[in-house]
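> this is a predicted model, with the sequence first.
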Amino acid sequence: MLFAENTVDLEGPPSDFYYINEYKPAPGISLVNEATFGCSCTDCFFEKCCPAEAGVLLAYNKNQQIKIPPGTPIYECNSRCQCGPDCPNRIVQKGTQYSLCIFRTSNGCGWGVKTLVKIKRMSFVMEYVGKVITSEEAERRGQLYDNKGITYLFDLDHESDEFTVDAARYGNVSHFVNHSCDPNLQVFNVFIDNLDTRLPRIALFSTRTINAGEELILIIK
């Protein structure tokens, strides 16, 4: 559940922002959200599952915390897998499990995001979604954003630099997350139904325990 709070001024959330829950491709960009194969495991925690097929380790421990180092891709079970919804390798696809609040910051940083509940360390918090554009278009938009002192661009550079996510007008709660050199969120590339390595999903995980009322911060890109 998402809340909004402003005890600082009379400014409301941006009126030209459109809330979406998954990538919105720009014209000419195709997102194939259907896997071509899946596992037949009865217990994905112990069997050779989707991560092993991709040549990586299962990303999660039994407490649903991430156990792989940053830079390692996550391969979750997909719609063709025979395991059920309680599979331990289905975390990001279930969406945010924490109550978050958009709030007006008192330090001049505009809007931010805080958690209303305690978040365990190394836990999935939210996805970064927006409009998928080409890197060439991102260069053009980046100059405009720099002039305004804002940035909503996130390069999808797992194996190439063809595409970028722009969350300026289309996005989810991650649009409001502020950036700092002292973050409590870290980024992982995730593949579920779309296995195109040029188009990973971007998942944000906690780097430490985050207490209720604490602002969520992403590293400066």
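In hand now; what should we look at?

> all contacts plus neighbour counts: C-alpha atoms, from now on.
OK.

> how deep is Gly108 tucked in, by neighbour count?
When neighbours are defined as other CA atoms under 10 Å, Gly108 has 8 of them.

> in which helix or strand would I find it?
If you go by DSSP states H and E, Gly108 is not part of any helix or strand.

> please report the distance of it from Val8.
According to CA to CA, to the nearest Å, Gly108 and Val8 sit 10 Å apart.

> any residues in contact with both of those two?
Common contact partners of Gly108 and Val8 (CA atoms under 8 Å, 6 or more residues apart in numbering): none.

> just give me the residue right at the centre of this protein.
Central residue of the chain (CA atoms, centre = their mean): Glu127, 2.2 Å from the mean position.

> by contact count, what packs against the longest helix seen in the chain?
Longest helix in the chain, counting residues (DSSP state H): helix 135-148. Under the contact criterion of 3 or more CA pairs under 8 Å, 6 or more residues apart in numbering; DSSP states H and E, helix 135-148 touches strand 153-156, strand 163-166.

> the helices in this protein, which residues?
50-53, 135-148.

> winner for burial among these?
Using mean count of other CA atoms under 10 Å, the stretch among these with the greatest mean number of neighbours is helix 50-53 (a mean of 17).

> what about versus this one:
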Amino acid sequence: MAENLKDCSVPWKMSWDELEALCRRERLYCKQLGVNRTNSNEYDVEFLCDYKKTKEEELYLVKWRGFPECDNTWEPKRNLKCPKLMKQFHRDLEQELRRHKRRCIPKKLDKEVASYLVQKAKLRQSLQRWEAHLNQTRNHPGRIFVLNEVDFEGPPKNFTYINNYKVGQGIVLDEMAVGCECKNCLEEPVNGCCPGASLHRMAYNDRGQVRIRAGQPIYECNSQCSCSLECPNRVVQKGIQFDLCIFKTENGRGWGVRTLQHIKKNTFIMEYVGER
């Protein structure tokens, strides 16, 4: 009977918070949930839910990491050691107040405003988990960031991040049969190096920028070549070198990608390896 269950799976209908609370309660450690031997008994602020101000002090409603929302508590500002979360909370609060054309922070927040802050915090957590997953999956130096400042939509559904080509059924990608014998492919190309074998010129300059006209083929060195992986004629195969951001567009076109760095003209950014 057991062997018949080998490939079976059962859906786990628990939220991320419930799983984390269960781990802490049962003293189980989970890297993905951030629960380890060191912090399993600590009370960490997960996010801030609400705000109010009395004559004596400022108070924040705290969602504690690993505990359900029914255990949220009001805490004075002096007890909280989470400057980044507090700064993000007030940034979100000011943005929402501006949307309602209000300038000053009230002594007590409306339920609508408080609800917005909670949804914003939960969305940020969801996107941060997806961002961490993408960066664990990547095989290139460039990092990936995720941002949604438009609505409350979380990570795109039915989307799988891949690093390599996924060919169709019946297609086999063969290794290159021949390679160059250059010691310096850019300065002393033997017989024109790999591009020369196909009667084309070298596609890149010494900074890795494309110097041929759009539409012309690019022939890079390969695994059969005598040159090293640092060869200037190996650009695309080195993968993404820049930090990129997946962001939700404001014009209703879904998710887009933009750079977080200045990139010089004709510099390789990334290749399309999607699946249709």
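Nice, thanks for sending it over. Values in this document were obtained by computation on a predicted structure and should not be read as measured data.

> TM between them?
The pair, once superposed, lands on a TM-score of 0.58 when counted by TM-score structural alignment, normalised by the length of structure 1; 131 aligned residues with a CA RMSD of 1.0 Å.

> re the thing from before, against Cys44 of structure 1, how distant is the residue nearest to the centre of structure 1?
In terms of CA to CA, Glu127 of structure 1 sits 23 Å off from Cys44 of structure 1.

> swap in Pro51 of structure 1?
10 Å.

> kindly report the same for Tyr19 of structure 1.
Taking CA to CA, one finds Tyr19 of structure 1 at 33 Å from Cys44 of structure 1.

> max-length strand in structure 2?
strand 45-53 (DSSP state E).

> against structure 1, where does that one fall?
The alignment of strand 45-53 of structure 2 onto structure 1 (TM-score structural alignment) covers no residues at all.

> what angle sits between the helix or strand following that strand and strand 45-53?
Where DSSP H and E defines the elements, the next helix or strand beyond strand 45-53 of structure 2 is strand 58-64. For strand 58-64 of structure 2 against strand 45-53, the angle by axes from the mean of the first three to the mean of the last three CA atoms, to 10 degrees is 150 degrees.

> next up, the contacts around the residue mapped onto Ala35 of structure 1 from structure 2.
Aligning on TM-score structural alignment places Ala35 of structure 1 opposite Met176 in structure 2. Residues in contact with Met176 of structure 2, defined by CA under 8 Å, 6+ apart, are Asn222, Ser223, Gln224.

> just send those back as a markdown table, with distance to Lys264 of structure 2 too.
Below are the contacts of Met176 of structure 2 laid out as a markdown table (distance: CA to CA, whole Å):
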| residue | distance to Lys264 of structure 2 |
| --- | --- |
| Asn222 | 25 |
| Ser223 | 28 |
| Gln224 | 31 |
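
> can you find the partner of the residue nearest to the centre of structure 1 in structure 2?
By TM-score structural alignment, Glu127 of structure 1 lines up with Glu271.

> wait, that match touches Val236, no?
Yes. Counting by CA atoms under 8 Å, Glu271 of structure 2 does reach Val236; the two are 7.4 Å apart.

> contact partners for the nearest residue to Val235 of structure 2 once chain neighbours are set aside?
Nearest non-adjacent residue to Val235 of structure 2, counting by CA to CA, 6 or more residues apart in numbering: Gly208, 6.5 Å away. By CA under 8 Å, 6+ apart, the residues touching Gly208 of structure 2 are Pro232, Asn233, Val235, Thr267, Phe268.

> structure 1: which residue goes with Gly208 of structure 2?
Under TM-score structural alignment, Gly208 of structure 2 pairs with Gln64 in structure 1.

> what about Ile240 of structure 2, how many residues close to it?
Using other CA under 10 Å: Ile240 of structure 2 sits among 21 other residues.

> ok, the aligned residue in structure 1 for it to Thr164 of structure 1 distance?
The alignment partner of Ile240 of structure 2 in structure 1, by TM-score structural alignment, is Thr96. Per CA to CA, Thr96 of structure 1 is found 22 Å from Thr164 of structure 1.

> picking up where we left off before, against Ser198 of structure 2, how distant is the match of Ala35 of structure 1?
Met176 of structure 2 is 14 Å from Ser198 of structure 2, by CA to CA.

> likewise Arg143 of structure 2?
For Arg143 of structure 2 relative to Ser198 of structure 2 (CA to CA), the value is 35 Å.

> ignoring the adjacent residues along the chain, who's closest to Leu147 of structure 2?
Closest to Leu147 of structure 2 by CA to CA, 6+ apart is Phe247, at 4.7 Å.
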